[in-house]
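Enquirer: Sequence and predicted structure are below.
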Amino acid sequence: MTEFNSKNFVELYQTLQGQELWRFLNTEKAIIQMKTASDLNKPALLGIEKDLLRSGLMQTKEQIESLGIDGKIYDRTKQMLGAMVRQIMESEGYKLHSKNMRVVTSSKIFYAATLYREIEDKE
């Protein structure tokens, strides 16, 4: 596992949650789920959303209000999560295909997410 290039999220990445998110995303299971979602033409984040919720690393939009979580930090954490996923997906041979794909109806966490495509070998 390489270190997260956290240039825009230095303080947030240094928190316990930031470190735990990075470890979670670098597990073999999470990587397979993100790649599978991408291969099925879905944003990579949707492949790991259920596990993010089950693990308690992320909460639903509704939970943040009842738990008193700062909405700005929650949104910033989602942005960092997207940057982390991008770094991992690119290291796995995928490239960004479409940014800000609306996922409102199918996601309990995200409003929009990024779609990745596997880079095809050209011989």
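Expert: Great, that's in hand.
Enquirer: hey, let's count contacts and neighbours off CA atoms from now on
Expert: OK.
Enquirer: Just to be sure, Leu57 is in a strand?
Expert: No: checked against DSSP: H, G, I helix; E, B strand; the rest coil, Leu57 lies outside a strand; its state is coil.
Enquirer: do you know how far it is from Lys78?
Expert: 11 Å (C-alpha to C-alpha, to the nearest Å).
Enquirer: So if I had to pick from the two, which one is more boxed in?
Expert: Taking neighbours as other C-alpha atoms under 10 Å, Leu57 and Lys78 compare with Lys78 leading, 17 against 13.
Enquirer: For the more buried one, what is the enclosing helix or strand?
Expert: Assessed by DSSP states H and E, Lys78 sits inside helix 71-91.
Enquirer: Show me the helices in the protein, by range?
Expert: For the chain, helices defined by DSSP state H occupy the ranges 10-13, 16-25, 28-39, 44-55, 61-67, 71-91.
Enquirer: Need those helices in TSV (columns: distance to His97).
Expert: Shown next, in TSV, are those (distance: least, C-alpha to C-alpha, whole Å):
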stretch	distance to His97
helix 10-13	25
helix 16-25	20
helix 28-39	10
helix 44-55	11
helix 61-67	26
helix 71-91	11
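Enquirer: try this one side by side with the last:
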Amino acid sequence: MKDFDAGSFSDVAHTPLASALWQFLHRDTSIACLETTTYLKRPAIEGLQPHLLAEFGDEIKADRVKQMTGRMVKQVMESLGYRLEQIDVSIRRKDLYKTAARYAKPEEQQ
């Protein structure tokens, strides 16, 4: 697992929460959820929302943390060979996010 490239999130990236999120996103179960949701042509983080809420509670609801989590998901997905397909895709169940990015394997992009 590579280190998280914080970019503009350096203000929140060096916290215990950020470290825990990065570890959480690399769990086999989290990766399976991200890939399954992507396979269904939905934003990767959509299916992970209830798990994020169960694991991190209200801490995950802060806008800056949600944005950082999106950047983390992007890096995880790219490390698995996915590429960004579309941004601002509406989430069906808005438990945590309203919109998110959708990914696809290069051979699946149209």
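Expert: Good, I have the coordinates. As the structure is a computational prediction, the values presented were derived from the model and not from experiment.
Enquirer: quick one, the helix holding Lys78 of structure 1 and helix 28-39 angle?
Expert: Angle between the axes of helix 71-91 of structure 1 and helix 28-39 is 80 degrees (criterion: axes from the mean of the first three to the mean of the last three C-alpha atoms, to 10 degrees).
Enquirer: What residues of helix 71-91 of structure 1 count as buried?
Expert: Neighbour counts over helix 71-91 of structure 1 (16 or more other C-alpha atoms under 10 Å) mark 74, 77-89 as buried.
Enquirer: and that helix, what does it pack onto?
Expert: Secondary-structure packing of helix 71-91 of structure 1 (3 or more C-alpha pairs under 8 Å, 6 or more residues apart in numbering; DSSP states H and E): helix 10-13, helix 16-25, helix 28-39, helix 44-55, helix 61-67, strand 94-102, strand 112-118.
Enquirer: most tightly surrounded among these?
Expert: Per residue and on average, the most neighbours among the helices and strands packed on helix 71-91 of structure 1 fall to strand 112-118, with a mean of 21 (mean count of other C-alpha atoms under 10 Å).
Enquirer: which bit of structure 2 covers it?
Expert: Strand 112-118 of structure 1 lines up with residues 99-105 of structure 2 when matched by TM-score structural alignment.
Enquirer: Tell me which residues touch Ile31 of structure 2, please.
Expert: Leu25 (C-alpha atoms under 8 Å, 6 or more residues apart in numbering).
Enquirer: about what we covered before: right, and the helices and strands packed on helix 71-91 of structure 1 - which one's nearest Glu3 of structure 1?
Expert: Nearest to Glu3 of structure 1 among the helices and strands packed on helix 71-91 of structure 1 is helix 16-25 (8.6 Å), distances taken as C-alpha to C-alpha.
Enquirer: want to try TSV for the helices and strands packed on helix 71-91 of structure 1, with distance to Thr2 of structure 1 as columns?
Expert: Converted to TSV, the helices and strands packed on helix 71-91 of structure 1 look like this (distance: least, C-alpha to C-alpha, whole Å):
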stretch	distance to Thr2 of structure 1
helix 10-13	14
helix 16-25	10
helix 28-39	14
helix 44-55	19
helix 61-67	30
strand 94-102	17
strand 112-118	20
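Enquirer: If anything else comes up later, I'll come back, but that's it for now.
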